[in-house]
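> the sequence isn't on hand, but the structure is:
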């Protein structure tokens, strides 16, 4: 028989938990511990309110929460009872383990991967060795200490306060429309991209955008022109999708279209970084851009334009995006916010030609639903209220100073062994090594001393004529850059004493 003392509670008016929450936890714990058996009738809310010296509405609120979660049930004319089956039963395992005789024989053979899985695993392991070490001069690292956390926190809090149940249902396959409108506005002003919000797809990363493109435009075995050397993740993403990569050399004018035609005239898709070639830094000339557009129109081809760090130019005005010259809808334009803020943000965009909208809507609806709408909403506020432009201006000044510091330190400590390539944009500089010196060997040597400087060779699909190191500067304070260059100089002088003074010879 139920005894009211089984529900004896010590309520604390000074607790950070309201009284109705304390009552909720007290009754729930009594039910789960077995002090109150299933299908037990509870005293009335009025009786419990008198016993606990609280208002009846406080007890009613606790009962409503317990009923909503399945701990209590109300029976008309009879009162309130504990449920026969408690909700926790459906949320937790029973903890009963099978005996050895019930287990199948042990089989330690590894699960076989598909050919694509094996390829992706090998590429991932190589990339992890190259760029996942948090040391200078790992390229592509943002100055995370400058992230506007206070502003982001305030915008996030404001969004949560204005959240309604209707805002939890979002059905647009291309993403949160206000963010797409802000992205379109930003690209029209800053990059002369010709687009409307309907053409913008919100993605989590460049790889995400490339995976979407591959689903719609690439069949296994299709030849795809790709810059050589080029962006590793683009190589991995496209090859993992089954594309046959056709390496295309880079010269002073960027992507060499004539060489591409000679390598494989049947390609109908090309991946390029025309505004700042990764990793060499070349800017595609206007004549080359027009030639590529003419090729795409004549051969019914498509161009993937990755404008990955267009915001970071330190001298002169940026060139118009290739997409801004495209009048026939042949360019798919990619960009990301990860390099501007933090990789943890995981937001980017894909701008589609109008003719591909329906196909990508179908793909997005069936295969993928994109990043969190809440994160998209906060970013849309960040863009709309001008904080993004402020942050870019601040970062451009900071990165320009760090770039100059790195170049000065290399000139002072490594002159004669390393030459810095001309580069007015981006998040890294190229340090060219003397002819005959293996950049892979130099990378390995420096890594033994905690210095991360990826070799140009690992970005190449074919051997490059001269070795170089990618030296990222954006994520490291100026004094740390100088100290690391000085350490690098000591290491290289000991290993290659006779080669200093021979760079470029």
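Yes, it's here. None of the values given here were measured: they were computed from a predicted structure.
> hey, let's count contacts and neighbours off CA atoms from now on
Will do.
> which strands and helices lie in contact with the helix or strand containing residue 335?
The secondary structure element spanning residue 335 is strand 331-336 (assigned by DSSP states H and E). For strand 331-336, the contact count by 3 or more Cα pairs under 8 Å, 6 or more residues apart in numbering; DSSP states H and E identifies helix 206-217, strand 302-306, helix 322-325, strand 348-351 as packing neighbours.
> out of those, which one sits most buried?
Ranked by mean neighbour count under mean count of other Cα atoms under 10 Å, the helices and strands packed on strand 331-336 are led by strand 348-351, which reaches a mean of 26.
> check which helices and strands that strand sits against.
Helices and strands touching strand 348-351, by 3+ Cα pairs under 8 Å, 6+ apart, are strand 200-203, helix 206-217, strand 331-336.
> structure B:
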């Protein structure tokens, strides 16, 4: 069987002839126009039919043979490869069948539990997305200067220490001990790619299938998702007036392997656990042989109240793993976080990180260390704290004028995360409608675990908003609630 001639092939003199001919032949073979086993005309006939030199034809045919589209048969000529065409036919048939019938896929692990967590959200760049900093005000020139200082330094283009860049860990140790009330040495700090990696490492090192995890309810949905994949038992703990109900924990003889807490800004309700209750939690954990996973965030940018010292730093040796990060204070795409490990666990964390994810990008760690050492970090945080306070004041001033009867304020400690209660409304649907209008938000109700007394509300952030954004948001939300 011979392939058709090329009388319908249009050649443009404005493009490379070999490229045009190669592409045209490939498309005709893939489409089945030149089927498997069909013979191409001779190079002389093709040259005459197309109107290009025979050398051009020969070059293209040789390339097609190298790429598997064509084969030569001694004393017979050049033919379309039957092997390649068979593969094309198989792919085409699968595609056609897939459009008619749904493919049967393997099941997911632990699917029944994972599918129960719905309506979870990841922050985006929309105005009012919680956790999104004011990226327009970041000191890019200062960061860029530090980047250029180190970008060609070969020793910073390798993998680096699995625990993180030593000078950065030294700076962090001093900073966290003085501002967070932690009690740690540089060797206890492990640099991660963010809070989610820190959480994953902690869960893998402390939990086995069947263990019990105690969690605030409402509480972090991503932590809940991770724990469900590990086949552990989740025990929700009551949150009262925006913080963990410590009396409930003390009086109900609860046993668990891990207690997951956000004591400085409860997620999502924003409350702060008082100092005395932190001592009670720590004493309870030591007595019951339970690890505490202490999540911390945004303390540099709090606009209301002074952060209470961390639970991790209440004693020199505690069963507490402390995690934090830089994405909200600096830039989301920095993707650097940290955890403070109890000293006995440091080798285990180092080995787990080595096996599961490896070291974090070294150049960013080096730049961040200089950024902190040269005072840019503190300066930026101070400027943002002032700017965010002005934005919060403007937003809540607008809200008092137009929405005071429809909304209750749950927390307003930080412009990055504040929480509003919207009684009588479906917060998931309100959040979806806001998104269609160009605004970010996170509904509160998905944070609750197996609880019929869910509150309806929104977690918002106005750090990444302009004055016009705030005015337009209040007007939009007012329309949605009336």
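Great, that's in hand. What you see is a predicted model, and the numbers here were worked out from it, not measured in a lab.
> next, the TM-score between them, please.
For these two chains in superposition, a TM-score of 0.76 is obtained (TM-score structural alignment, normalised by the length of structure 2); 395 aligned residues with a Cα RMSD of 2.6 Å.
> who touches the strand holding residue 335 of structure 1?
Residues outside strand 331-336 of structure 1 that contact it (Cα atoms under 8 Å, 6 or more residues apart in numbering) are 205-206, 209, 302-309, 322-323, 347-353.
> now do the SS call for the most centrally placed residue in structure 2.
Taking Cα atoms, centre = their mean, the centroid of structure 2 lies closest to residue 122, which sits 7.1 Å from it. Under DSSP: H, G, I helix; E, B strand; the rest coil, the three-state class of residue 122 of structure 2 is coil.
> map residue 399 of structure 2 onto structure 1.
Applying TM-score structural alignment, one finds that residue 399 of structure 2 aligns to residue 410 in structure 1.
> and the lengthiest helix in structure 2, what does it pack onto?
As assigned by DSSP state H, the longest helix anywhere in structure 2 is helix 376-402. Under the contact definition 3+ Cα pairs under 8 Å, 6+ apart, helix 376-402 of structure 2 sits against helix 467-481.
> helices along the stretch 101-250 of structure 1, start to end?
Listed in chain order, the helices of the stretch 101-250 of structure 1 (DSSP state H, counting those that start in this stretch) span residues 115-131, 149-161, 177-190, 206-217, 232-240.
> among those helices, which comes closest to residue 170 of structure 1?
Across the helices of the stretch 101-250 of structure 1, the minimum distance to residue 170 of structure 1, taken as Cα to Cα, is reached by helix 177-190, at 9.9 Å.
> could you name the helices and strands sitting against the closest one?
Applying 3+ Cα pairs under 8 Å, 6+ apart, one finds that helix 177-190 of structure 1 contacts strand 200-203, helix 373-384.
> circling back: run the chain-centre distance for the longest helix of structure 2.
Using Cα atoms, centre = their mean, to the nearest Å, the distance from the centre of helix 376-402 of structure 2 to the centre of the chain it belongs to is 25 Å.
> now it on structure 1. Mean distance?
Following the fit onto structure 1, the mean deviation recorded for helix 376-402 of structure 2 is 0.8 Å by mean Cα distance after the TM-score superposition for structure 1.
> got a markdown table for the helices and strands packed on strand 348-351 of structure 1, with distance to residue 417 of structure 1 too?
Converted to a markdown table, these look like this (distance: least, Cα to Cα, whole Å):
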| stretch | distance to residue 417 of structure 1 |
| --- | --- |
| strand 200-203 | 42 |
| helix 206-217 | 35 |
| strand 331-336 | 35 |
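> among those, which is nearest residue 242 of structure 1?
Between residue 242 of structure 1 and those, the shortest gap by Cα to Cα is with helix 206-217, which sits at 8.6 Å.
> tell me what the closest one is packed against?
Helix 206-217 of structure 1 is packed against helix 232-240, strand 331-336, strand 348-351, helix 357-367, with contacts defined by 3+ Cα pairs under 8 Å, 6+ apart.
> before we move on, the earlier item: hey, which of the helices and strands packed on helix 177-190 of structure 1 is tucked in deepest?
Between those, the one whose residues have the most neighbours on average, counting mean count of other Cα under 10 Å, is strand 200-203 (a mean of 26).
> would you check the span in structure 2 matched by it?
Counting by TM-score structural alignment, strand 200-203 of structure 1 lines up with residues 189-192 of structure 2.
> how far is that stretch from where the chain is centred?
The chain centroid and the centroid of stretch 189-192 of structure 2 are separated by 18 Å, computed with Cα atoms, centre = their mean.
> hmm, back to that, right, so of the helices and strands packed on helix 177-190 of structure 1, which gets closest to residue 164 of structure 1?
helix 373-384 (11.8 Å).
> what's the mean deviation for the closest one versus structure 2?
With mean Cα distance after the TM-score superposition for structure 1, helix 373-384 of structure 1 averages 1.0 Å from its match.
> neighbouring contacts of that helix?
Judged by Cα under 8 Å, 6+ apart, the contacts made with helix 373-384 of structure 1 from elsewhere in the structure are 152, 155-156, 159, 170, 175-176, 178-180, 182-183, 347, 388-389.
> in a markdown table, list the helices and strands packed on strand 331-336 of structure 1 along with distance to residue 490 of structure 1.
Below are these laid out as a markdown table (distance: least, Cα to Cα, whole Å):
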| stretch | distance to residue 490 of structure 1 |
| --- | --- |
| helix 206-217 | 38 |
| strand 302-306 | 38 |
| helix 322-325 | 44 |
| strand 348-351 | 41 |
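> tell me which of those lies nearest to residue 454 of structure 1.
Comparing those against residue 454 of structure 1 with Cα to Cα, the closest turns out to be helix 206-217 (20.4 Å).
> have a look at how far, on average, the closest one is from structure 2.
Its match in structure 2 and helix 206-217 of structure 1 itself, once the structures are fitted together, sit a mean 0.9 Å apart by mean Cα distance after the TM-score superposition for structure 1.
> check contacts around residue 395 of structure 2.
Counting by Cα under 8 Å, 6+ apart, residue 395 of structure 2 touches 462, 470-471.
> now structure 1: which of the residues you listed match?
With both residues aligned by TM-score structural alignment, their matches' Cα atoms under 8 Å as the criterion, the subset of the contacts of residue 395 of structure 2 whose aligned partners also touch in structure 1 is 462, 470-471.
> of all the contacts of helix 373-384 of structure 1, which two lie farthest apart?
Checked with Cα to Cα, the contacts of helix 373-384 of structure 1 reach their widest spread between 170 and 389, with 27.8 Å between them.
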